[in-house]
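Trainee: quick one: sequence plus predicted model below, questions after.
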Amino acid sequence: MPWSPTIQFPHPFIKVDYNRAPTDKINILSYGLVEVLTWSGMRNIVNEFRKEPLGLPPLHIRQAVRIMIDEHVPHTYCWSPSFVPKPADWPAHIDVSGFFFLNLATDYKPPKDILQFLKSGDPPIYIGFGSITGHDSDRILEVVLEALKTTGYRALLSGFETDSDELSDNILKINNCPHDWLFQHVVAVCHHGGAGTTAAGLRAGKPTIIVPFFGDQFFWGSMVSKSGAGPASLPGKTVTAKQLAAAFEFVHDPKVQAAALKISTNFQNENGCEVAVQSFHAHLPLHKMRSDLEPTFAACFRLIKYDLQISRPVAQVLVAAEIIEESELSSHSTYGWSTLMHDGTFQVFTRNFKRAVTKITNSVHRIKRSRSAHSSERKSSDDTQNNSKNETINVGHSFKNELALYGKIEKPTKEEQI
């Protein structure tokens, strides 16, 4: 669901009254309201986590509610851009990729009762709300059955607690069934409006009736209605049999069916997973993440003297070879978050930093002692061994879990040095 402020539509968690203010103002303000309410409930949990494990300063409400905006945190929204286009006021670091789909029907073998029901008459309407109906499930079932009785349409009921023997011949109760298979065989779908179910129904080109109960379900109901692929959503708390019967008639309109098929065609031309992966990589600061001396490794340290960012293995080799001192290593950050600024002062992670420096210092001392021992052994060794082309030195094991590099580093022979 959208969580980035826009004037195009309100936050999905907010029910707005456009009679009180201009649409664009209400829409944009709705996101700030949700952030404030969310932070009020999560503040203590988040700040305790920042303080203890991470060693970070607590966030003030002014920082918390705007952190995603002020830090320009990349977002990839996984819905179809042809169904809900990216708002024009969203910046470049926010993308819309397309829906993600799992093809679960590849090896699916439908039960005989479903196959027989589908062959025995016109394509039915799929009706299922999962466990969303809650304590109101009995009333919702009565509404559904009355609407079907009024219209005479056939239906597949999913998720309702009812005895199959009590249902009329034009209704079949079913258990869990892959939507990507089932929705190919129905005339329309009626559900609570979850993002996944909505996408599956439209992908199959089926007109959609949404009976929302909470959250972003109202948002998807609004988008379906706006696209012409379904009627206005019917809130679950107030829906009546008369309203639902009218919706059943609505989705049989050829214009509505054509609108749903058009959306399906657009979906077929999109690859949400591929675009999302591309979006993820496009927003990575790779130039700050790679080691300058060995780009296949991630940069973890900075050598200010040489203006280089280097990886743990490279740092280990340089320290072990006494090319640099451990004091020349500083922590490398791929991104500077301004929320680390508190009262105008940069909060250094003192505790964690001291621990890291202590570990590195102790490890370097162990390597120096190890090198000294190796040096004494080499002085008493045979000259032919000293001139061996395959001479190697072990490095990295003292830096296990710190500046880790496992294996051996080739040491150049005298001939190679010449």
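Mentor: Yep, that arrived.
Trainee: all contacts plus neighbour counts: C-alpha atoms, from now on.
Mentor: OK.
Trainee: if we ignore the residues flanking it in sequence, what's nearest residue 59?
Mentor: Counting by CA to CA, 6 or more residues apart in numbering, the nearest residue to residue 59 once its immediate chain neighbours are dropped is residue 47, at 6.6 Å.
Trainee: could you pull up the residues touching that neighbour?
Mentor: Applying CA atoms under 8 Å, 6 or more residues apart in numbering, we find residue 47 in contact with 57, 58, 59.
Trainee: let me see the ranges of the strands in this protein.
Mentor: Ranges of strands within the chain are 75-77, 94-96, 125-128, 155-158, 171-174, 188-191, 208-210, 301-303, 308-310, 329-331, 341-342, 345-346, 392-394, 408-410, based on DSSP state E.
Trainee: return the most buried member of those strands.
Mentor: strand 208-210 (a mean of 31; mean count of other CA atoms under 10 Å).
Trainee: for residue 239, see how far away the closest residue to residue 58 other than its chain neighbours is.
Mentor: Nearest non-adjacent residue to residue 58, counting by CA to CA, 6+ apart: residue 47, 5.0 Å away. Residue 47 sits at a distance of 42 Å from residue 239 (criterion: CA to CA, to the nearest Å).
Trainee: before we move on, what about residue 218?
Mentor: Plainly put, residue 218 is 14 Å away from residue 239 if you go by CA to CA.
Trainee: of the two, give the one with the bigger neighbour count.
Mentor: Under the criterion of other CA atoms under 10 Å, the comparison of residue 218 against residue 239 puts residue 218 first, with 25 against 17.
Trainee: tell me which residues touch the more buried one, please.
Mentor: Applying CA under 8 Å, 6+ apart to residue 218 gives the contacts 12, 193, 212, 233, 235.
Trainee: the third one and residue 195: what is the separation?
Mentor: Spelled out, it's residue 212. For residue 212, the distance to residue 195 (CA to CA) stands at 11 Å.
Trainee: and the comparison structure, right after this:
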Amino acid sequence: MVALGAGLRRAGHEVRLASNPSFRELVQSAGLEFAPINADFLELMASEPEAVRKGKNVFKFLNAGRKGLLNMASQWAEQGKTAAQDADLLLGNGMTVPLVASLAEVFKKPYVQTHLQPVTPTRAMPPMGFPLPQKNRPGLINLASYHFIRFLVWQALRPAINGVLRKQLGLRSYPWYGPYYQTEVKNQPLIYGYSQHLIPKPQDWTTRIEIAGFWFYDQAESWQPPPHLQAFLEDGPKPIYVGFGSMLSGRDSQELTIKVVKAIRLSGYRAILATGWGGLSAELAEGMEKHICVIQHAPHDWLFPRVELAVHHGGAGTTAATVRAGIPSVVLPFLGDQPFWAWNLKRLNVSPGGLNLENLTAEQLAHNIQLAGSELIKQNAALLGQKIRSENGVENAVLAMRRLGYIE
């Protein structure tokens, strides 16, 4: 959303972005006004490690996250009103859409939904959250699955939205089955921040739905690599990238790092190991400096064009960065939409497919790294990268809002 906000600012609009205080610096560095709102999902994952471990089981994951969302919601009404009170247009993304829709109702302002992954029911593809098939399921099963997932997600959100937020705002509760089928909600415009080159627009979606392309917030021009990373990149063939963001903690981090380090050695590649927030354990790579360079973080738009392939968790942002860079992926999905992105990358043959963390071995990971480095997958990834780089998702989203009459 920082990328979209920066695009709206370039188009001449004043933008205020409401997010967790931990993102204040990032938001302000983009020239946007910041407004705090309780939405610390990193803290939620740290305090609810079972939510991460159960992440690919949609029932258990949503149940684990329900309590955390309820705790976050206690200040949403006041924080939301402060953030939105003088706005001409409200934008909501992902699970914040019911919050933004409620604020729009209070202030009688228009709002636009945005999402980074497909959530609109369709016959064309299976939804994220369900086990994904080797071959596409019949259209009616896909369609019914989307509605069922919607219902499950609403049951996780309902205590926070109906029980806290809408009550504090003095609004009537949404129906027990959720707000999605109300006429005023169904007719709202929706802009997706992913590429049609990765997931084409289904024929059964209406014209109110726009697929703009990925929203990239580039930082390469203002970022300087640490000397040891620059030296490592210059000292041999292109390495691979391994990083899982904030998906790991404690024992899980130690166990996976051991497997990753062994897999790197077996694969024959040099590697950049990004530890991230509470992620992979740097200590377990000590003594392997010629083969493994450990960093905490580097902007994907700077680093990914300099690596051979990426081993990652399959989050929407990391997936977008790999396909734009034109490099193959090896995906170890943890939760949420990550198995869905892994499934789509395999469908396009730019990845050998997602690996199951529960029974992962170093040998399996090394094998998939070698598969991802095959000429066919590399060629497919390079061609996809050319297509992704040819579109401007942020500009397309701004044009869509202008075309819909929400901005000038």
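Mentor: Right, received. Where do you want to start? These numbers come from a predicted model, not from an experiment.
Trainee: tm score of chain vs chain?
Mentor: Comparison of the two superposed chains (TM-score structural alignment, normalised by the length of structure 2) gives a TM-score of 0.65, and 286 aligned residues with a CA RMSD of 2.5 Å.
Trainee: about what we covered before: run the contacts of residue 218 of structure 1 past structure 2 and keep the common ones.
Mentor: Listed in the original numbering, those still in contact in structure 2 are 12, 193, 212, 233 (both residues aligned by TM-score structural alignment, their matches' CA atoms under 8 Å).
Trainee: residue in structure 1 matching residue 349 of structure 2?
Mentor: For residue 349 of structure 2, the aligned position in structure 1 is residue 228, judged by TM-score structural alignment.
Trainee: what separates the residue nearest the centre of structure 2 from residue 402 of structure 2, distance-wise?
Mentor: Centroid check for structure 2 by CA atoms, centre = their mean gives residue 316 as the closest residue, at 3.1 Å. Spatial separation of residue 316 of structure 2 from residue 402 of structure 2 under the definition CA to CA is 26 Å.
Trainee: what's the answer for residue 253 of structure 2, then?
Mentor: As defined by CA to CA, residue 253 of structure 2 lies at a distance of 46 Å from residue 402 of structure 2.
Trainee: the two: who's more crowded?
Mentor: residue 253 (17 against 12).
Trainee: what do we get in structure 1 for that one?
Mentor: For residue 253 of structure 2, the residue aligned by TM-score structural alignment is residue 137.
Trainee: give me the nearest residue to its match, chain neighbours excluded.
Mentor: With CA to CA, 6+ apart as the criterion, residue 137 of structure 1 has its nearest non-adjacent residue at 7.5 Å, and that residue is residue 160.
Trainee: which residues are in contact with that neighbour?
Mentor: Residues 128, 130, 137, 141, 173 are the ones in contact with residue 160 of structure 1 under the rule CA under 8 Å, 6+ apart.
Trainee: rerun at 10 Å
Mentor: Residues counted as contacts of residue 160 of structure 1 (CA atoms under 10 Å, 6 or more residues apart in numbering) are 127-131, 133, 137-138, 140-141, 173-175.
Trainee: wait, residue 360 of structure 2 sits on residue 333?
Mentor: No - counting by CA atoms under 10 Å, residue 360 of structure 2 sits too far from residue 333 to count as a contact (11.5 Å).
Trainee: ok, back up a step: who wins for neighbours among the kept ones among the contacts of residue 218 of structure 1?
Mentor: Scoring these on neighbours with other CA under 10 Å, the highest-scoring entry is residue 193 at 27 neighbours.
Trainee: measure that residue to residue 242 of structure 1 for me?
Mentor: 20 Å.
Trainee: and what of residue 68 of structure 1?
Mentor: Noted for residue 68 of structure 1: a distance of 44 Å to residue 242 of structure 1, by CA to CA.
Trainee: before we move on, what about residue 113 of structure 1?
Mentor: Taking CA to CA as the measure, residue 113 of structure 1 and residue 242 of structure 1 are separated by 30 Å.
Trainee: neighbour count: those two, which is higher?
Mentor: With other CA under 10 Å as the criterion, residue 113 of structure 1 and residue 242 differ in neighbour count, and residue 242 comes out ahead with 15 against 12.
Trainee: got a list of what that one touches?
Mentor: Under the criterion of CA under 10 Å, 6+ apart, the contact list for residue 242 of structure 1 reads 143, 144, 146, 147, 150, 151, 248.
Trainee: residues contacting the first one?
Mentor: In other words, residue 143 of structure 1. When contacts are counted by CA under 10 Å, 6+ apart, residue 143 of structure 1 is found next to 137, 149, 239, 240, 241, 242, 243, 244, 245.
Trainee: what's the matching residue for the fourth one over in structure 2?
Mentor: Using TM-score structural alignment as the criterion, residue 240 of structure 1 maps onto residue 361 of structure 2.
Trainee: right, and its match touches residue 263 too?
Mentor: Yes - look at residue 361 of structure 2 against residue 263 with CA under 10 Å: they come within range, at 8.3 Å.
Trainee: so what sits against both of those two?
Mentor: The contact sets of residue 361 of structure 2 and residue 263 overlap at residue 367 (CA under 10 Å, 6+ apart).
Trainee: more neighbours: which of these two?
Mentor: Legend: neighbour count by other CA under 10 Å for residue 361 of structure 2 and residue 263, higher for residue 263 (21 against 18).
Trainee: how close does stretch 316-325 of structure 2 sit to structure 1?
Mentor: After superposition onto structure 1, stretch 316-325 of structure 2 sits on average 1.0 Å from its aligned residues (mean CA distance after the TM-score superposition for structure 1).
Trainee: what's the burial count for the counterpart of residue 307 of structure 2 in structure 1?
Mentor: In the superposition onto structure 1, residue 307 of structure 2 corresponds to residue 186 when matched by TM-score structural alignment. Residue 186 of structure 1 is surrounded by 21 other residues when neighbours are defined as other CA under 10 Å.
Trainee: ok, back up a step: distance of the match of residue 240 of structure 1 from residue 192 of structure 2?
Mentor: If you go by CA to CA, the gap between residue 361 of structure 2 and residue 192 of structure 2 works out to 36 Å.
Trainee: any idea how far residue 214 of structure 2 is from the counterpart of residue 75 of structure 1 in structure 2?
Mentor: When structure 2 is aligned by TM-score structural alignment, the residue opposite residue 75 of structure 1 is residue 190. When CA to CA is applied, the distance between residue 190 of structure 2 and residue 214 of structure 2 equals 14 Å.
Trainee: who touches both of residue 218 and residue 239 of structure 1?
Mentor: With contacts taken as CA under 10 Å, 6+ apart, the residues that reach both residue 218 of structure 1 and residue 239 are 211, 212, 233.
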